[in-house]
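A.B. asks: A predicted structure for the sequence below; I have some questions about it.
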Amino acid sequence: MDFWALVKKRRSVRKFDPKRPVSEEQTDKILEAAIWAPSAGNMQCWRFFVVRNPEVKDQLAIRAGHQPFLNDAPVLIVVCADLAQIAHSYGSRGSETFAIQDTAAAIENILLAVTDLGLAACWIGAFDEGRVSNILKLEEGIRPLAMLPIGYAADDPRPPRRRPLSEVVKRID
């Protein structure tokens, strides 16, 4: 797909068809796109947890404000950062800023790969980090930063309104 068409086709989808599975091959392609994102010092501090277990997805959905579409998606990827790894090279700037930037770049690659494969996803950032860490049994220093439910869209969402460049860009010549 043409890059600009891909960017404009991506949507935040909250209604998934629970009867259409996402294959391991598709999931691996999505994760392959993620690991090609840029990262500070090429540290690649991201960690990805692929959740297919319905009971675990249910627990995670509860910790994300009881959002039921998390359960309907066949795959849920929890994107985490290894704070100790990045702090080792960059100190607090690494763990407080670069880790978030790096995982955000990986997440956008995931969202574009998902769209390119004819799938849909939603970037979820509102959840109880501590409880999600406990559910996934994350090691100390691994911080969950996003949850990405992935599947086939149950309907065709309309394009969202975008603010014009004149409202969001300040040119300094």
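C.D. replies: In hand now; what should we look at? Remember, predicted model here, so these are calculated numbers, not experimental data.

A.B. asks: CA only for contacts and neighbour counts going forward, please
C.D. replies: OK.

A.B. asks: Please enumerate the helices of the protein.
C.D. replies: Per DSSP state H, the chain carries helices over the ranges 3-9, 24-35, 54-62, 69-72, 83-93, 99-116, 129-136, 165-168.

A.B. asks: could you say what helices and strands the longest one packs with?
C.D. replies: In this structure, helix 99-116 makes packing contacts with helix 3-9, helix 24-35, strand 46-51, strand 75-82, strand 120-121, strand 142-151, judged by 3 or more CA pairs under 8 Å, 6 or more residues apart in numbering; DSSP states H and E.

A.B. asks: this is the comparison structure:
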Amino acid sequence: MDTFDAIYGRRSIKHYHDDHEMTEEEITKLMEAALQSPTSFNIQHWRFVVVRDKEVRQQLKAAAYNQAQVADASLLIVLTADMHAFKKEPERYWKNAPPEIGQRLVSMLVGLYDNQPELQRDEAMRSMGIAAQTIMLAAKSMGYDTGALVGYDPGKVAEVINLPDDHVLGMMIVVGKAKQGAWGKPGQLMLEDVIVNDKFPAKS
């Protein structure tokens, strides 16, 4: 599927065929595409919890205020990020770069994020957002529908998936075959409503 077709055709789907299963090859292809998402300093700190177990899916459905798609979709992905990935063997992120470049970037990375919890969280959220869009567009190009969810109890979700203390939750993404299509787009803004040319107007 053409990239622009995937962008314009992707919709947030709520209702899925609960008897459809994705193959392991399809899941691998989708998640390998997610790995192509960019991250600052190439940290790659997203951690994708790919949930297949039906009992776990039911527990997460309950934590998501019983939204049916959490259990019914073919696949559930809980996006999380390791906020301390910057100091966990950071040499891995530039293992194929010239040694002097890799060493310099490791030093910069640790110096930038160490003792900066707000920046660590901001960076994690940015990275998960980019990865989420990659997953949804890749899934659409594979013939699948998706939906992103942030309506859940974070404490309960963290408990169900055993979220490590140094990780943060992002969104859930469901992937599958739509049982019911989405409504027409309810109110898309025009370009002139969202584009700021060069800079915002001066404050009065």
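C.D. replies: All right, it came through fine. Just so it is clear, the model here is predicted, and its values are computed rather than measured.

A.B. asks: care to give me the TM-score?
C.D. replies: The TM-score (TM-score structural alignment, normalised by the length of structure 1) is 0.93; 173 aligned residues with a CA RMSD of 1.7 Å.

A.B. asks: so which of the helices of structure 1 is the most packed in?
C.D. replies: helix 69-72 (a mean of 24; mean count of other CA atoms under 10 Å).

A.B. asks: Check the mean deviation of it from structure 2.
C.D. replies: Superposing on structure 2 and averaging over aligned pairs (mean CA distance after the TM-score superposition for structure 1), helix 69-72 of structure 1 comes out at 1.1 Å.

A.B. asks: Give me the contacts around that helix.
C.D. replies: 14, 15, 16, 17, 18, 54, 57, 58, 60, 61, 76, 149 (CA atoms under 8 Å, 6 or more residues apart in numbering).

A.B. asks: can you count the residues close to the third one?
C.D. replies: By that I understand residue 16 of structure 1. By the measure other CA atoms under 10 Å, the count of residues near residue 16 of structure 1 is 23.

A.B. asks: What distance do you get for it to residue 124 of structure 1?
C.D. replies: Per CA to CA, to the nearest Å, residue 16 of structure 1 is found 15 Å from residue 124 of structure 1.

A.B. asks: nearest to residue 46 of structure 1, of the helices of structure 1?
C.D. replies: The minimum distance between residue 46 of structure 1 and the helices of structure 1 falls on helix 99-116, with 5.8 Å, by CA to CA.

A.B. asks: Report the aligned residue range of structure 2 for that closest one.
C.D. replies: Under TM-score structural alignment, helix 99-116 of structure 1 corresponds to residues 124-141 of structure 2.

A.B. asks: what's in contact with that stretch?
C.D. replies: Identification of contacts with stretch 124-141 of structure 2 by CA under 8 Å, 6+ apart yields 1-3, 6-7, 9-10, 30-31, 33-35, 37-40, 44-46, 79-83, 145-147, 168, 170, 173, 175.
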